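K.L.:
Dropping the sequence and predicted coords here.
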Amino acid sequence: MTDPKEQGDAGTIKPLMKTKTILRNKIHSTLSKKAQAENFEKVAPGTSYWTSKREGQVQLRMGKNPLEDEPPVTVPDLIMSAATKYSHYLAIGSKCKKSWQVLTYIEYYEACRRAAKAFLKVGLERFHGVGIMGINSSEWVIASIGAIMAGGISVGILSSNSPKACQVIAETSEMDVFVVDNDRQLQKVNQIQGYLKHLKAIIQYREDIQKVQPNLYSWKGFLDLADSISDEKLDQIIDTQKPNQCCALVYNQSTSGIPKAIMLSHDNITWTTAATVQSLGYKCPPQGQEVLVSYLPLCFPRIQLLDVWVAISVAGTVYFPSLESGKWSGLPRTPGTGFLMELLREVQPTTFCGIPWVWDRMLDSLKTKHLDSTAFRRRIDRWAMRMGLHTNKRRMMGEIHQPLCFGLAKRLTFEPARKFLGLNHCQQFLNVGMGLPSGTLDFFLSMNMPIMECYGLSECSGLHTVSNLQAYRFLSSGKALPQTHTKVEKDNQNGVGNLSIWGRHVFMGYLRDKQSTETKVDIHGWLHTNDLGFMDFDKFLYFMGNTNDLIKLSSGEMVNPFPIEERVRTRIPIVRYAMLVGQDAPYLCALLTLKKQFKGQERRPMDKALAITTMRTVSL
């Protein structure tokens, strides 16, 4: 990778400007902390745990002694602190063609302030939305933080959303500004902007603008608007923000009908960030610096938490893929290739977050590589994997001594596998999607790559439980974040029941939906998840599905499809996904998708097959 010190002037500022900014930040940070402490004391007593109003304030779920809790801070304080402490450390980088455009933390902070001032110039109002729709990039993150600094609400929008879905989101969030990455997303906004009474500006941050519009700005043209807004005006707006006020909206993508707008406060984001850092083994300068890649959609709170807020908190470096990486012809790729694998090999991340689809592709790539090797090489790999699985499972139970030959297995098999995936510097492997099947977990465990599961809803800022190397149980979602609580209600004979959670990560409420908020959060502040699970003696959580997914047969029997689907995927290795159906039917059916197979050296994928298997519940 190109040395960041040799990079061009992407976002650079003069040394004198840097010094002035740091001094101003130190003074402003002190004043801001005092102001927020005073504001918090005024609003906390007597307020509710939830609200459905965008300008509302909620009571934070503090302990009996608030002095022992993490002090509430705002999002501007979080990035300001990082810019002050780690001003010259590399913060973010985006790849443009073959070169990296990078920003240090002080440049990152200055860019966010410029974006905030530009938002004020185009007319962003307090608690109004800024919609961001596009692939992950430096501009995406800067626009999100800038919107929050300017007193607006950051609204991440999935790039695959239809124009109608964008219209619903824009109307409910009273969106003043749309930020899009290319002309394709711009056309969606153009189709609906006649219905949006609050829309004042559209910003396109990638690709050249093809047709000039009165309210359309390029990214550079947008940032140039910041020159007419003073720092003092922006600082006044930042100082009025309180930790228990809304700063971000997340739309529940899985909800049928109109999506619910989930309000997250400053404290939701900053407290959950601090708790996550405490639970996971992140490095922080000067001891070391985390390196991360951001490729999963940032509109999901769990992804944004890990890729943006945690990275800022630990002063990590986040790399975004190039624009060209998202363009795929649809032709089959050779295992071990593709933009993600190439990015990982170039960047060498220290922590990697994947979803089941990604882990499955990596597993397939390693297995294909294994089959292509010599018979002697395969025997060595099988021996090393047996030792890896046995050693890591013993390690879970507290065994700390490794076999004498473990180092040899590591050198011969584990390290080459990591290097092949671009993860040879990686210390943490996180699964941020649905739970992985036991076969996938076993395989990576045998490769000395324990994948840490986690659990959480958008309504709890994305995370509630996490696993780490010191607290790991097979098939478990880990332990709850510090100072949070988990309750299992109405459990059956197996201990499986409805999960409820409590903590400062629980959301403020659904925007303009008082009824749904009252149903989701009770008067004591407990969030009722509708998820099923149980906790073992050591407080490890095991996720077992959702009550809304239960299937009712014609006989009246209620069936939880989650464990059956897991068992099918485990017992039939060729099955990639399984979905149980049979609502109001006398029996269950399973829809199965089969894994791609490769024929010898040809690398030609066989056609996917869809099998429908009928089975009676008693046989499962």
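P.N.:
Here it is on my side, so go on.
K.L.:
Please count neighbours and contacts with C-alpha atoms only from this point.
P.N.:
Noted.
K.L.:
where exactly do the helices run in the stretch 501-620 of the chain?
P.N.:
For the stretch 501-620 of the chain, the helices defined by DSSP state H, counting those that start in this stretch occupy 514-520, 561-571.
K.L.:
Count the neighbours of Glu518 for me.
P.N.:
Look at Glu518: counted by other CA atoms under 10 Å, it has 16 neighbours.
K.L.:
now Pro605
P.N.:
Neighbours of Pro605 using other CA under 10 Å come to 14.
K.L.:
separation between the closest residue to it other than its chain neighbours and Lys369?
P.N.:
Nearest residue to Pro605, sequence neighbours excluded (CA to CA, 6 or more residues apart in numbering): Phe598, at 5.2 Å. From Phe598 over to Lys369 the distance is 11 Å, taken as CA to CA, to the nearest Å.
K.L.:
try this one side by side with the last:
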Amino acid sequence: METSSSGRLILKWGKESKIKNVPELFRERVERSYGKLAYKYKDKTGKWVEVSWGEMKKKVDSAATFLIKDGINKGDKIAVLSDTRPEWAIVDLAILSSGAITVGLYPTLSPSQIEFLLNHSDSVMLFVENKEKLEKIIEIKDKIPKIRKIIVFEPEGCEKYFDSPTFLSFSKCLSVEPDEELVQERINQIGKDDVAIMVYTSGTTGDPKGAMISHGNIIAFLSSFDDFADILEIGDDDISYHFLPMAHVAEHIAGFFGRINIGLAAAYATSIKAVVDEIKEVKPTVFGAVPRIFEKAYARIQEEVGKLPERRQKIFKWAEKVGREYVRFLNERKPIPLSLKVKYKIAYELVLRRIKEAFGGRVKYFITGAAPIPYEILEFMWACNLKIYEVYGLTEATVITHANTPLEFKLGTVGKPIKCVECKIAEDGEILIRGPIVFKGYYKNEKATREAIDEEGWLHTGDIGEIDSEGFLKIKDRKKHIIITAGGKNIIPAEIENKIKAQDIIISQAHVHGDGRPYLVALITLNSQEALEFAIKNNILDEKEKEKAKKILNELAEKPLSRPEGLDELMKKISNHPLIYERVKRAVENANKELSRVENIRKFKIFERDFYIDEGEITPTLKVKRKEIEKKFKHIFDEMYKE
């Protein structure tokens, strides 16, 4: 099956378009790319199954027909609780085609968190992935009275519930004869100002808020973010690989709706555990990823290099040095000397190319955001011809407001504003955004909406940043997170925390504390997988504990955010071991060398376990809930100042 070509980019900046909503965009894509590959996924036999845009439309129309005939009205809210998979995408387009609003839920949420979001959003229907997710819903079923139907993607193990009219297998939706006229009639009623999706913000400082993003917001963003497809000539051989959660605005809008606009095929990950192997199979050319992936890859590479014979280590270090020098010329937009070009070609073919091959070998670029990547990691990845373009945005601004692009980039920044965005820095350093990508407001929360958008239409992002002389934006931290020490010094904790985490892959989270204090301290958590592997290799655990650790590692490989039985007990022992303390101490000392004296971490404590979503310590996007940590672990911070 052919893949689709970006020569048929639909929405483009400066080009007039009659498209006013997402379903119309999808239908235009189907018309232009009917027989071409839309996506592929692995079936239960391990074989890749390919689906064309035309076949996808039939599925979408069947599901949309079912929704409309089942009584879904324009403006109703329908929630989806699932990992990213083809059914999520089909249901999303079906919901939007029925005039309803998609409410994405993170599959890692606890039953009580799901209950809050379903009730607050006034969702009337829920799509659930499988038995595991359905069990969370069964636990709260009596507390979500507005949900009148629950539809399951994978019916295995859920059969006992299907006797009730409330429960249904998704295959029943797809078996409905599509009524194109009925669906088109509903699509015609959807205007640019109508809400398309509701995205609940992570809530690092309180309850999540439902950000309402309109069809017009999405169309404006897609029209403005067309540089990558044009410049890199995304074409017939290109394919993206998807494993990030669709509940996140980046994967939902930039990842999914973006590829509809470009006409880019997708391969869906079977599971998190399968990602490393499937990347080599799929050989994606476009990749969305979170910074931690690159941080872990870099740490792993450096660790493996350290095990090589001395001669091979020297060759690697030479290649790395040459690659970094080459990237500095690129980044500063200076002519590259011929001698350096020759050395880089040798270094790349001899060493650096192999690292790119670990990502499939064909990646044209990565787009990443959410948190800054340490400069040394960015530079190294670029040296390996793994071009990472950092972007910046937020849910309330329809995902991306600033981006580095192939034509304009500067490592260590998040780029310049996209075409429809105005940006300025307020007197207190806060980043302000204005343009057609600014959201419609928070659902049932006018007070918060007025606080977010001022009378002149500027969105107050809550982030502190600076714009350099060339117009590139650099993010510092959240405005509310700034620490003012007892000596009156303003400290940006995120910069310190990122430096600590970048030193060693075993560190999961670093929370810097020191507001009103004489110096800074840090509460550090360990990455459970890395800590368990280290403990097994270094005999921190006895034989019985090692067997338990290996079993837990298998579970974590499948579900990295889970909390298997027995994990906390093992982590408590590991976190108190002298070898672990020395390893973390080295990381903190190395980070301190890169920081000013006032930013130095004077004391740290290794917590006995990692932070967890179900403990209310981190958000579904793995951001630390600072207020919760400060309050919950006050006794630990107080103790560090007494010692």
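P.N.:
Right, received. Where do you want to start? It should be emphasised that the depicted structure is a prediction, and the values quoted were computed from it without experimental measurement.
K.L.:
so what number do they get for TM-score?
P.N.:
Overlay of the two chains. TM-score (TM-score structural alignment, normalised by the length of structure 1): 0.80; 536 aligned residues with a CA RMSD of 3.0 Å.
K.L.:
on that earlier part again, name all residues that make contact with the residue nearest to Pro605 of structure 1.
P.N.:
604-606 (CA atoms under 8 Å, 6 or more residues apart in numbering).
K.L.:
Repeat that for Ile388 of structure 2.
P.N.:
Counting by CA under 8 Å, 6+ apart, Ile388 of structure 2 makes contact with 365-368, 378, 381-382.
K.L.:
could you redo the last one with a cut-off of 10 Å?
P.N.:
Applying CA atoms under 10 Å, 6 or more residues apart in numbering, we find Ile388 of structure 2 in contact with 287-289, 291, 294, 364-369, 373, 378-379, 381-382, 404-406, 411.
K.L.:
quick revisit: format the helices of the stretch 501-620 of structure 1 as TSV; extra columns: distance to Phe376 of structure 1.
P.N.:
Shown next, in TSV, are the helices of the stretch 501-620 of structure 1 (distance: least, CA to CA, whole Å):
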stretch	distance to Phe376 of structure 1
helix 514-520	58
helix 561-571	28
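K.L.:
Which among these is found nearest to Arg411 of structure 1?
P.N.:
helix 561-571 (29.5 Å; CA to CA).
K.L.:
What range does stretch 343-351 of structure 1 cover in structure 2?
P.N.:
Counting by TM-score structural alignment, stretch 343-351 of structure 1 lines up with residues 278-286 of structure 2.
K.L.:
quick one: contacts of the matching stretch?
P.N.:
40, 42, 48, 228, 234, 237-242, 255, 264-272, 275, 287, 357-367.
K.L.:
Mark which of these are part of helices, please.
P.N.:
Cross-referencing the contacts of stretch 278-286 of structure 2 against helices under DSSP state H gives 228, 275, 357.
K.L.:
how near is the nearest residue to the last one once chain neighbours are set aside to Ala297 of structure 2?
P.N.:
Read that as Glu357 of structure 2. Sequence neighbours aside, Lys280 is the residue nearest to Glu357 of structure 2 in space, at 7.8 Å (criterion: CA to CA, 6+ apart). From Lys280 of structure 2 across to Ala297 of structure 2, the span is 15 Å (CA to CA).
K.L.:
In structure 1, what range does stretch 456-467 of structure 2 match?
P.N.:
So stretch 456-467 of structure 2 is aligned with residues 524-535, judged by TM-score structural alignment.
K.L.:
sec struct for the spatially most central residue of structure 1, please.
P.N.:
Nearest to the geometric centre of structure 1 sits Ile303, at 0.7 Å (CA atoms, centre = their mean). Following DSSP: H, G, I helix; E, B strand; the rest coil, Ile303 of structure 1 is assigned to helix.
K.L.:
Map Leu432 of structure 2 onto structure 1.
P.N.:
Matched by TM-score structural alignment, Leu432 of structure 2 corresponds to Ser500 in structure 1.
K.L.:
Quick one: map Leu199 of structure 1 onto structure 2.
P.N.:
Leu199 of structure 1 maps onto Ile147 of structure 2 when the alignment is built from TM-score structural alignment.
K.L.:
Next, the contact list for that match, please.
P.N.:
Going by CA under 10 Å, 6+ apart, the list of residues near Ile147 of structure 2 reads 77-79, 118-119, 122-126, 141, 166.
K.L.:
which of those show up in structure 1 as well?
P.N.:
Here is what carries over to structure 1 from the contacts of Ile147 of structure 2, by both residues aligned by TM-score structural alignment, their matches' CA atoms under 10 Å: 77-78, 118-119, 122-126, 141, 166.
K.L.:
Tell me which of these fall in strands.
P.N.:
Counting by DSSP state E, the kept ones among the contacts of Ile147 of structure 2 place 77-78, 123-126 in strands.
K.L.:
my guess is Met606 of structure 1 meets Gly600, correct?
P.N.:
No: contact criterion CA atoms under 10 Å: Met606 of structure 1 and Gly600 do not qualify, at 11.5 Å.
K.L.:
Tell me where the longest strand sits in structure 1.
P.N.:
Longest strand in structure 1, counting by DSSP E: strand 527-535.
K.L.:
Now do the contacts for Val318 of structure 1.
P.N.:
Counted by CA under 10 Å, 6+ apart, Val318 of structure 1 has contacts 90-94, 102, 137-138, 290-294, 307-308, 311-312, 347, 349.
K.L.:
how about it, what's its match in structure 2?
P.N.:
Per TM-score structural alignment, Val318 of structure 1 is aligned with Ala266.
K.L.:
ok, now Leu90 of structure 1?
P.N.:
That one, Leu90 of structure 1, aligns with Leu37 by TM-score structural alignment.
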